[in-house]
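>>> no sequence on hand, only this structure:
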């Protein structure tokens, strides 16, 4: 029972960390990366489809993403979908290849992005702390039912606190790395 609580808490904390990692991957830096277009939807014969399923996405250079639709008739639709995706990107068609240059970020925009990243990091820390609270609550319930001793409860609470500290530390490291990435010109 105690190990289940500990394992559940760790699994949920890991999911919070993975969600933060995914959210930070969506934050645009000055450098190009193909993951930026992962959530762009394009109208593919009447049904909304991810652009990654109708086109090959590559990096042309450090500041340009290349998008090559599998079908020639999709070039205009893919270009329009990227432009309308509210990512601040302005694609340009070059035959069958759509070039998506990454615009330079202004200093003010970089600061705004850092505020956004810190806010998302704080939300992830709150989620981790809530998981700790839930696990400690489960331990207190077991103690009230006399299913575990006070010593076991304290030992597991210490373990859960160490887990919490470890995940909060990982969140801080991810935020610091993203901040450095955003400030790089």
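Noted; the coordinates are in hand. This structure is a prediction, so every number in the text was calculated from the model and none was measured. Numbers count the residues shown, from 1 in each chain.

>>> C-alpha only now, for contacts and for neighbours.
Will do.

>>> now do the helices in this structure.
Residue ranges of the helices in the chain, as given by DSSP state H, are 2-26, 51-54, 75-84, 107-144, 150-183.

>>> specify the angle between the last one and helix 107-144 in degrees.
Read that as helix 150-183. 170 degrees (axes from the mean of the first three to the mean of the last three C-alpha atoms, to 10 degrees).

>>> what is helix 150-183 packed up against?
Using 3 or more C-alpha pairs under 8 Å, 6 or more residues apart in numbering; DSSP states H and E, the elements in contact with helix 150-183 are helix 2-26, helix 107-144.

>>> another structure for you, compare them:
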């Protein structure tokens, strides 16, 4: 396997970590975060547009999001989109500013969220293992075709496994950190 292929495997594994980080950002932890509203779409201007195209979101307090709508005509649509987002949030409108209080999480909801975080982490681990499998298959094929020696194949396989172990550890660390954040009262 050439260096490029090992770099390609690393890039793909890093992609799985980035996807996990995005998934974790969407999990509500009882703390305000602008990423909480990132995936909300608003019916405005005759179509569906992302919230960030019609408003700015800020965090003035640890448990409060402030949504500054740029066009007063879409304020009601933004409020409705936040209400119907399934996040359990109750927006309150004051002119073109929508305030969204982040409610405390109860113990049951915290346990649910840690399970969801665990599922996201497992999906990332599976993605990383699939990249490893692709890399090892490529190595075996290269050895079978006579492109590399058996010793080279074993050496490269060890590097692929080492890369996989590093990425799996990063997933486990990210999960532990997210679980701690969720369970924090």
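Okay, I see it. As the structure is a computational prediction, the values presented were derived from the model and not from experiment.

>>> any chance of the helices and strands packed on helix 150-183 of the first structure in JSON lines, plus mean neighbour count and distance to residue 45 of the first structure?
Listed next are these as JSON lines, based on neighbours: other C-alpha atoms under 10 Å; distance: least, C-alpha to C-alpha, whole Å:
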{"stretch": "helix 2-26", "mean neighbour count": "16", "distance to residue 45 of the first structure": "27"}
{"stretch": "helix 107-144", "mean neighbour count": "17", "distance to residue 45 of the first structure": "36"}
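
>>> could you export those as TSV, including distance to residue 160 of the first structure?
Converted to TSV, those look like this (distance: least, C-alpha to C-alpha, whole Å):
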stretch	distance to residue 160 of the first structure
helix 2-26	7
helix 107-144	7
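
>>> closest one to residue 91 of the first structure among those helices?
Comparison of those against residue 91 of the first structure by C-alpha to C-alpha identifies helix 2-26 as nearest, at 18.0 Å.

>>> nearest to residue 69 of the first structure, out of the helices and strands packed on helix 150-183 of the first structure?
Of all those, helix 2-26 sits nearest to residue 69 of the first structure, with 22.0 Å by C-alpha to C-alpha.

>>> any idea how far that closest one is from the chain center?
12 Å (C-alpha atoms, centre = their mean, to the nearest Å).

>>> how big's the offset between that helix and the second structure?
Helix 2-26 of the first structure: mean distance to aligned residues in the second structure after superposition is 0.9 Å, counting by mean C-alpha distance after the TM-score superposition for the first structure.

>>> what separation is there between the residue sitting furthest away from the middle of the first structure and residue 7 of the first structure?
Here the first structure reaches farthest from its C-alpha mean at residue 146, the gap being 41.2 Å by C-alpha atoms, centre = their mean. Distance from residue 146 of the first structure to residue 7 of the first structure, counting by C-alpha to C-alpha, to the nearest Å: 21 Å.

>>> cool, thanks, talk later.
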